[in-house]
Every structure is written in C-alpha cells, then in structure tokens.
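Colleague: Structure here, sequence nowhere to be found:
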C-alpha cells in the first residue's frame, strides 16, 4: 500500500505531461481529391501518393505552426473524374472542416468544385488542372502549381508548325474541360504560327474505345500530325487503331499523354519518336538533381514509378503548409493572404502566384517516347 502511495505522484506527473504535450499538438486536416477509380485511377493513385509523401515528411520533421507542433491528417477522396462526384466530395470535405484542399486532378472536376471551396472560404491548390477557366472565375481561394492550357496548348501548336513543319493537321478532343481546352489552344497556336495551316477537327469522349469512324475520316485528309486533347487511357488505344489503319502521322498531345502508362496502353501502336507531348512544369540545372532524388524516394516508398503529377502534389502540400507557418495559423482566413504572396522553392521549381492564382513563369517540358521510355526533348517557357 505504501509503495502505491509513493508512485501516485509520479503517475500523475506523467499524465499531466502527456496531457500538456497533447494540448500543444495541433491537428491540421488536408483534403486531397483525384480519380481513384475508373480509367484514370493510375493518375489518381500517383497524385494521392504525392500527398501522402508530403504529409509523412511534414509529420516526421516536427513541423510547427504558431509555436505548436502539427499533426497533418490527409483525407483522400475519389471523384472518379466525374463533375457530379467531384462536387459531392468537395461538399464532404467542407463538412469535415478541412483546413485546405489539394486537387482536383481534372479541370472538369476542379472547376465546379472550386465554387464550393470558395463559398466555404477554404484555399484550394490544384496540382494538375490546366483549363484557364479555373483561375478566371475571380475566386481568391483558387491556385494552381502548373502552367495552364493557354501556355501548354499554344506551345504545342507553335512547335507543330515551326519544328515538326506540320501543314495538314487533324485535331481530336474528348469534349472534357481539359481536352477541349488544350485542343482549342493548340489550334490557336498553330494558326498563329502558320495562318494557312489546314486543320480538320473530330470529337470523341473520355470513355471511348472505338475510333474507327473518326480515324477513317481523318485518313482521307492524309494528315502529317494528329493532335489529341485527352488522357492516355483513350490516347493509347487510339494509337493502336491509327497503326491498324495505316495512319503514319506524328501524334501530339498535352500532359494527359505524357505518362509512363502510355507505352503499355498503346502497345505496338507506339513508334519511336512518333509522339510529342508537353507536360506542365519542368526543371533544369540544379533542380534536376532534386527531382531525381524525389523520384527515387517515391519509388522506394510506393514501389512504383512516378506517373506524372506526384511532384506537383507534393509541392502543393508543402506550399500550403508553408503559408500556414508564415501566418502562424492553419485557419483558412488567416493563412490565405500568405498563400497569395508565397515564394516557395519546391521540387518542381520556384512557386509563386499571380493575381489570378496561376503560377508565375510556368515552365513546360516537351517529351517523346523511345523504346517504350519517356525521353525529354526540351524545357521551355
């Protein structure tokens, strides 16, 4: 009995210390949204992994906000690349009182969801939505860490004329916000570079698998370049069918085609140097080493290669966390002003935003494929 009496003060002290330490720890909830199911699930998993890695790094290094150690919690949601599901999960995150949102992946889900986050006053950083409309709505809560379709599609259009010497171009888009947007900007860029260029346009969907009718119509025009506005799950099978029909044109597209999965999806339809695609973002010089280290860490952690956007998701999380730290608060209204004037040096390069929320001085990387591997052509602005 006497032994127990002597131990009570020590137990009380330990409990008091544990309670005090817990009181000093702040929980910050971050929402992340991407298609975790359906034809674009490989993109979604890649994005989610980028967010997971960032949160793990922040928690491991004892990140502090306003003198308190922070525990970041990640709420991963699946929008299936569907606008209706996108708005439903956006409302779910608002109801969960998240401190900020990273996402969505697609422009078609990011744009309608952005209104819900804006109305709730929750900052949103998309790591991959490129349609210009996203940041043209006047929402002060909306940001992106990649170049938009105006830059991406326009650069590809110019490249098609000035470097590939295209004169007769077929353009196909999948009618999504992303596909239509990047195709429109490609056409603008091509016409600006060569006003007399011949352009034929066809349309498909983001779930189509049979392209025989539109490709047969295109073949009759004998194009030297086919541009596709859409994602790899459609672009890959399209390449297969182009080969079957004997269409020997260059195949161009935006970041939706610039993935490690494209060679698998295209199979023997993909020839060396046939594809030219552009990825929003890109690093040169000293930053190349940092990106290589990130890619190696990612593969070790998840036992898979980076697909496309994971480094941008990682930087988006880190940028948001840094804004919170600068504001000494994770409250959206308090750290949002810091986000608008942030200057963060990320894995993907320097991140700061213009008055619309677009990344300043966004870069693009042009790629092709050789022997089934993605190969860099150049980094451009």
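Modeller: Happy to help now that I have it. Note that the structure is predicted; figures quoted are calculated from it, not measured.

Colleague: For the rest of this, base every contact and every neighbour count on C-alpha atoms.
Modeller: OK.

Colleague: Quick one: the strands in the stretch 201-350 of the chain, in order.
Modeller: Counting by DSSP state E, counting those that start in this stretch, the stretch 201-350 of the chain has strands at residues 225-229, 250-253, 275-280, 344-346, 349-351.

Colleague: what does the last one contact?
Modeller: Strand 349-351 has contacts (CA atoms under 8 Å, 6 or more residues apart in numbering) with 145, 282-283, 287, 319, 342-345, 359-360.

Colleague: out of those residues, which are buried?
Modeller: For these, burial is judged from neighbour counts taken by 16 or more other CA atoms under 10 Å, and it is met by 145, 282-283, 287, 319, 342, 344, 359-360.

Colleague: Looking at the residues you listed, which is nearest residue 56?
Modeller: Proximity to residue 56 was ranked across the buried ones among the contacts of strand 349-351 by CA to CA; first place goes to residue 319, at 14.9 Å.

Colleague: now that closest one: how far from residue 325?
Modeller: Taking CA to CA, to the nearest Å as the measure, residue 319 falls 10 Å from residue 325.

Colleague: try it against this one:
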C-alpha cells in the first residue's frame, strides 16, 4: 500500500522533465543512481560498482546520445548504503527524491531487497549488478532486474563441482548470517543433499560479516576433517578465515560464491592463499570472441583507476548501458515510458548477452569458475 509521501514521490518522478517531454533540440539531463557500500569492509566492492557505472556514464556522454531529438547529458549520483538494510532503504528514498531515472544497485542481497520495495513504489527501474538472493525477483516487482545468476544456480553449480571435481565426501559449511551468505549456504546444503552421492555436510557453523576470530568454529570443523569448507559470505571475512585455517592445519579446500572471488583476496589471505586452495564462482561469464571485450574493459578500468577490477564493475557498466538502450528503444528517459522496454531489451555487454525473463532474472545465466594460483585469480571455466 502506498503511503502519501511515497505516492507523491512517485508522481514527481513520473512528471519529471525528460527528453520525451521536452521540445526537440534541447540538452536534457538524465540521472542514474548507484547504491552500494562505499564505507566499511565491503567498500572496495561497492566502489567497484560506482567506478564501473561512472565509466559507462562517461562513454555515453562521449557518444552524444540523442533521445526524442534531444541531446542527453548523463549524470551519476552515487550513494553509500554501508551494506546495511536500514541505510539501504534510506538511500533508496534519497535516490527517488533526487528523481533518478534508474538505479544500478544494490550490492548486498540484504540491502537490495528492502530497497527494491521503495523503487517499485516509485516506479523506478532497478538493475542489481551483484545481488543473488532469489527473493529479490520473487517479489513480483516489475521494476526489479538483475544481470547476475541467482543463488539457486550458484548453489547448484558449487555443490556439483565440490562433489564431482573436488571429490568431496565430507563438507563443512559456514555462513555469515547475512541474507546473501545464509541464502547461498542454504542453497548449497540443499543441493549437496539432493545429489545423493554419499557426500555429507558434517558440520554447519555460523559467524557474522564483521568477525575476525574463527578459531572456535574452525576447531570444531577440524575435528570432522572435511575435504571442503563452503563459506557463504564476502572476501573481507574469508581472507582472515583462510589464515586461521592454515594456522590450525586444516587441509580442506575453501569453496564460495562471488563475494569471495575478488582481486583483493590474495591481499586479505596472505600466504594462506596457496595454489588451488580456494574455488569460487562469479555470476556471469564470457567465452570465445566475447572474451576480448571483457579484457578491453578490464584494461580501460586499470588505466583509469590504477587498480584492477574487483568483481562487479563490468556488471555495473553493463547495467547503465542496458538502461540507456531501453531509453533509446522507448525514445524516452521517463521511467514509466522505458520500463516496458527493459522486458524486451537485448544487449551484448562486456559480461555477455543480456536479456531478462518475466521475473527480471537474467536469461541463460552463466557462471565463471575461478581458483587462485601464484596469488592471481585464475579462470578455470564458464558454466551454464
């Protein structure tokens, strides 16, 4: 049910001037919002999203895009949601009040879901470049889209790889109790049980997303001598956890999702990150000719920001480009006008082919499996 304030905000958004509403020949501004943690332990991942979106904004401005006869000046409004659900909701309202045309965000599932209700009420399209919880697109909001695979696919692939390739018989599971970490771990456990391979979850442990001491839970796990430890959470926790696994003599491989699959992991884990110790997937994947496009993006990013892509910059970049394409397709930057175009848009992005199913999930989603060798993230294969 709409509150009067939200209803008023929605009216303002839909009534905002746009290339569709103005006489031809004007220069009009189109503002895209980003929302991600720019402070706290996940700041490097959140800044990666902002940086990727900013690259797209600058490239669109360089192209001189015209919509409905008006040259568009693209703007970016980046907000810090601190990976906190309440802050995420406040940031979402701030972006609605700022009359953004669309939002790239959020990073964490726990912030994406509450924020998505606010964008839906205001009629503002949202593409998450990172959130994987199935709940996000299961809510039925017409404004919610994502360009990464969801936890159902990630959990299934990682369970199959752990059992089939890593030959795991005994598996321990740890999660950080966030919407992302717990959701991914639950899906992984479900898939291990469904596999019927004789592999068993021999320990289920919990931590939190700001923890630094894992000796108690790892000591319990060590007593079970697992082949694989699955971790649901982010790299800021996984790095120190690996150090303590090494100190305790745990021989198990660490398997995880995209939150761990960053360029910062070698720095966070230090000499505990030995070759083929960690296996992780990033939701997305390119092969063949598309690899050159992603490599070129990574090079442009490195030149501009003097650092490598962490994980999500290419997805944020593609999200902005998808919004721009939908606006051009609809010949309008008014959210109500270009939102329907997002349901049919097809875009060849740096992360692969992008089109959405009726829920807003990515069609034919791919995953890329990585390990770390000689301190470098090393691509193993693309899986669909």
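Modeller: It's in. Computed from a predicted model, the values in this text were never measured in an experiment.

Colleague: Please name whichever of the strands of the stretch 201-350 of structure 1 is nearest to residue 149 of structure 1.
Modeller: Between residue 149 of structure 1 and these, the tightest spacing by CA to CA is seen for strand 275-280, at 8.7 Å.

Colleague: compared with structure 2, how much does that closest one deviate?
Modeller: Once fitted to structure 2, strand 275-280 of structure 1 is off its aligned match by 0.6 Å on average (mean CA distance after the TM-score superposition for structure 1).

Colleague: Who are the packing partners of that strand?
Modeller: Strand 275-280 of structure 1 is packed against helix 149-162, strand 250-253, strand 364-370, with contacts defined by 3 or more CA pairs under 8 Å, 6 or more residues apart in numbering; DSSP states H and E.

Colleague: Where does that strand end up in structure 2?
Modeller: Using TM-score structural alignment, the residues of structure 2 aligned to strand 275-280 of structure 1 are 278-283.

Colleague: Which residues outside the matching stretch are in contact with it?
Modeller: Under the criterion CA under 8 Å, 6+ apart, external residues in contact with stretch 278-283 of structure 2 comprise 148-150, 154, 158, 253-258, 260-261, 311, 365-372.

Colleague: one more time with 7 Å
Modeller: In this structure, residues lying in contact with stretch 278-283 of structure 2 by CA atoms under 7 Å, 6 or more residues apart in numbering are 148-149, 253-258, 260-261, 366-372.

Colleague: what does stretch 319-335 of structure 1 give?
Modeller: Residues external to stretch 319-335 of structure 1 that are found in contact with it (CA under 7 Å, 6+ apart): 28, 64-66, 99-100, 121-123, 338-339, 342, 344.

Colleague: what does stretch 174-182 of structure 1 give?
Modeller: Where contact means CA under 7 Å, 6+ apart, the residues beyond stretch 174-182 of structure 1 that reach it are 106-108, 130-131, 149, 153, 173, 203-206, 229-230, 254.

Colleague: Can you say which of those residues are buried?
Modeller: Applying 16+ other CA under 10 Å to the contacts of stretch 174-182 of structure 1, the neighbour count classes 106-108, 130-131, 149, 153, 173, 204, 206, 229-230, 254 as buried.

Colleague: about what we covered before: now, among the contacts of stretch 174-182 of structure 1, which is nearest to residue 59 of structure 1?
Modeller: Closest to residue 59 of structure 1 out of the contacts of stretch 174-182 of structure 1 is residue 106 (27.9 Å), distances taken as CA to CA.
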